[in-house]
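Student: Predicted model and sequence follow; I will ask about them next.
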Amino acid sequence: MTYWLLKNFLLGPLILTLFRPWVIGREHVPAKGPVIFASNHISFIDSVILPAVLDRRISFLAKSDYFTGRGLKGWATKTFFNAIGQLPIDRSGGKASEASLRTGLQVLARGEQLGIYPEGTRSPDGKLYRGRTGIARMILEGRVTVVPVAMIGTREVQQIGQKIPKAKRVGVVFGKPLDFSRFAGFETDRFILRSVTDEVMHELAGLSRQEYVDVYATSVKERATSAREQVMKDRRTPAAAATEATAADR
């Protein structure tokens, strides 16, 4: 009920007014039945724009940290993420990917729509990175319609670390549904899973016109973090370095 009220009477109209999203390929969106929307991910606001242009509810899998905050801020954050269809997932531990898979399949089994970012995280620089094969498992086990969707211009509206988005126009491009029924029964074959995932990413690259890089976005982020830490380490004063060295020798 909260999702329906905000989508139709508060958050939805506000999003449509501020960002005036243009849409291409709306005819590719099924009117009913379970659907996986496989999307590129260049901004936090992607998860706000996509629900605003769809008639039916769409759910995304989000880290559980967004739902466990305390106080007024924690309540507001939890309410917002529930309102835009985010489902809490514990991403820590070895069983995290399995939990995500099962939660997603439950959404699809109810005949609902599920949004997935195959890259697994936001692009650090606007490029399109290698997809994680979890989406392929969900596609093959769920045996549902898969619609590739490209978010256009959302990175210019809200970049990583930017708290308040700019009121600029964005776009959403829906591609033709993808058929992977030929791979039924191969849900555990890692070569098939990689093939399905790569086909999805190929479609996204064509729709979004992003430069494709065949490495994981998380690896790029980790290297960038290590580089920043090294720069900070190199900038230490001689006195600070001597103090650390002395402490290490104790």
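Tutor: That came through fine. Numbering: from 1, shown residues only.
Student: From now on I want contacts and neighbour counts done on CA atoms only, so please keep to that.
Tutor: Noted.
Student: Contact partners for the residue nearest in space to the middle of the chain?
Tutor: Taking C-alpha atoms, centre = their mean, the centroid of the chain lies closest to residue 117, which sits 3.7 Å from it. Counting by C-alpha atoms under 8 Å, 6 or more residues apart in numbering, residue 117 touches 38, 39, 40, 41.
Student: What is the nearest of those residues to residue 186?
Tutor: Using C-alpha to C-alpha, residue 38 comes nearest to residue 186 of these, at 19.9 Å.
Student: Figure out how far the helix or strand that contains residue 108 is from the centre of its chain.
Tutor: Element membership for residue 108 (DSSP states H and E) is helix 96-109. The chain centroid and the centroid of helix 96-109 are separated by 15 Å under C-alpha atoms, centre = their mean, to the nearest Å.
Student: Against that first model, consider the following:
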Amino acid sequence: MTEAAEAPTGNTEDEGNEAPTKKPGAVYYLGRTLISGVAKTVFRPTITGRENVPKTGPVILASNHLSFIDSIVIPISAPRPVQFLAKSTYFTGTGFKGWVSRNFFTAIGAVGVERGAGQAAQDALDQGKRILDGGNAFALYPEGTRSLDGRLYRGRTGIAWLALTTGATVVPVGLIGTQEIQPVGTTMPRVRKVTVKFGEPIDVSHYGPATSGKARRQATDEIMAAIHALTGQELAGSYNEAPPSGTLHRIADKVFPRERI
């Protein structure tokens, strides 16, 4: 999820009517085996804390985000199948190129979703909920989008809404060095050392219900603190987004700051 939006706080009576997302199928397992074997041979990642990821049940892998390659590194490093959200256009292309894109992203556990603010952001949260309701592992970047300067940005509260709504365990993930494999603006990955750290599981249920903005904010801050402890990144102290344009917009954003997904 890459755009800011308010976490849901209204009527939730219709939640659960959508069928949970099924576990990944044969294409995923075959692709994961092939991609994982090649990636681990070439990049030889250092992986720690795999035992912290529950083997069954809904779990959110909450990670910092430095590069496009992060969405490949996490699934091949985790001890169980992992799904994550990706742009729906990766799955809708035509011809041979579209076939390759569709099968590649399916193979690494991606689930297509429209990206954006407002209803698109809510739809992304709902898709994440369906994945977790199916008892699956779901990878999510609380910062919303990748950090271009290497700093760790403030987390958006959609992750807490998902954890509090589904009862999923949260496992913080620290990625180190992935920005060197595929820097922003490059298309071909480079061979660089990467480290993946899975932190101790976090239960955020004691903060309160998902309808509480305070509970969502506190839970999100604990998750981000755990990620920071794993990566040691400099803290940005702000959300990872372009500053609002226009004087009135800037004033409104300060007076009525929105919660972020």
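Tutor: Arrived safely, thanks for sending. It should be emphasised that the depicted structure is a prediction, and the values quoted were computed from it without experimental measurement.
Student: returning to what we had before: onto which residues of the second structure does the helix holding residue 108 of the first structure map?
Tutor: Mapped onto the second structure using TM-score structural alignment, helix 96-109 of the first structure covers residues 120-133.
Student: mind listing the helices in the second structure by residue range?
Tutor: Using DSSP state H, the helices of the second structure run over 26-43, 70-77, 95-107, 119-133, 158-166, 178-181, 213-231, 247-255.
Student: whereabouts in the first structure does the third one align?
Tutor: On the basis of TM-score structural alignment, helix 95-107 of the second structure is assigned to residues 71-83 in the first structure.
Student: Mean deviation, that stretch versus the second structure?
Tutor: Compared with the second structure after the fit, stretch 71-83 of the first structure shows a mean deviation of 1.6 Å (mean C-alpha distance after the TM-score superposition for the first structure).
Student: list the buried ones in that stretch?
Tutor: 77, 78, 79, 80, 81, 82, 83 (16 or more other C-alpha atoms under 10 Å).
Student: hang on, the earlier thing: the helix holding residue 108 of the first structure against the second structure, how far on average?
Tutor: Averaged out, helix 96-109 of the first structure is 1.3 Å away (mean C-alpha distance after the TM-score superposition for the first structure).
Student: For that helix, which helices and strands make contact with it?
Tutor: strand 58-63, strand 86-89, strand 113-116, helix 134-142 (3 or more C-alpha pairs under 8 Å, 6 or more residues apart in numbering; DSSP states H and E).
Student: change it to 6 Å
Tutor: Using 3 or more C-alpha pairs under 6 Å, 6 or more residues apart in numbering; DSSP states H and E as the contact test, no helix or strand touches helix 96-109 of the first structure.
Student: what residues does it touch?
Tutor: If you take C-alpha atoms under 6 Å, 6 or more residues apart in numbering as the criterion, helix 96-109 of the first structure is touched by 34, 90.
Student: tell me which residues of that helix are tucked away?
Tutor: 100, 101, 103, 104, 105, 107, 108.
Student: same thing with stretch 11-27 of the first structure?
Tutor: Taking 16+ other C-alpha under 10 Å as the criterion, stretch 11-27 of the first structure shows 11, 12, 15, 16, 19, 20, 21 as buried.
Student: For the residue opposite residue 143 of the second structure in the first structure once aligned, list the residues it contacts.
Tutor: In the first structure, the residue matched to residue 143 of the second structure (TM-score structural alignment) is residue 119. Neighbouring residues of residue 119 of the first structure by C-alpha under 6 Å, 6+ apart: 131, 132.
Student: re the thing from before, of the buried residues of stretch 11-27 of the first structure, which is the nearest to residue 162 of the first structure?
Tutor: Closest to residue 162 of the first structure, out of all of those and judged by C-alpha to C-alpha, is residue 19, at 16.3 Å.
Student: And the closest one, how far from residue 13 of the first structure?
Tutor: 10 Å (C-alpha to C-alpha, to the nearest Å).
Student: One more: residue 23 of the first structure?
Tutor: Separation of residue 23 of the first structure from residue 13 of the first structure (C-alpha to C-alpha): 16 Å.
Student: cool, residue 162 of the first structure as well?
Tutor: In this structure, residue 162 of the first structure lies at 22 Å from residue 13 of the first structure, with C-alpha to C-alpha as the measure.
Student: a markdown table for the buried residues of helix 96-109 of the first structure, including distance to residue 72 of the first structure?
Tutor: What follows is those, written out as a markdown table (distance: C-alpha to C-alpha, whole Å):
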| residue | distance to residue 72 of the first structure |
| --- | --- |
| 100 | 28 |
| 101 | 31 |
| 103 | 28 |
| 104 | 29 |
| 105 | 32 |
| 107 | 29 |
| 108 | 33 |
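Student: Residue 140 of the first structure: which of those is nearest?
Tutor: Nearest member of those to residue 140 of the first structure, counting by C-alpha to C-alpha, is residue 105, at 10.5 Å.
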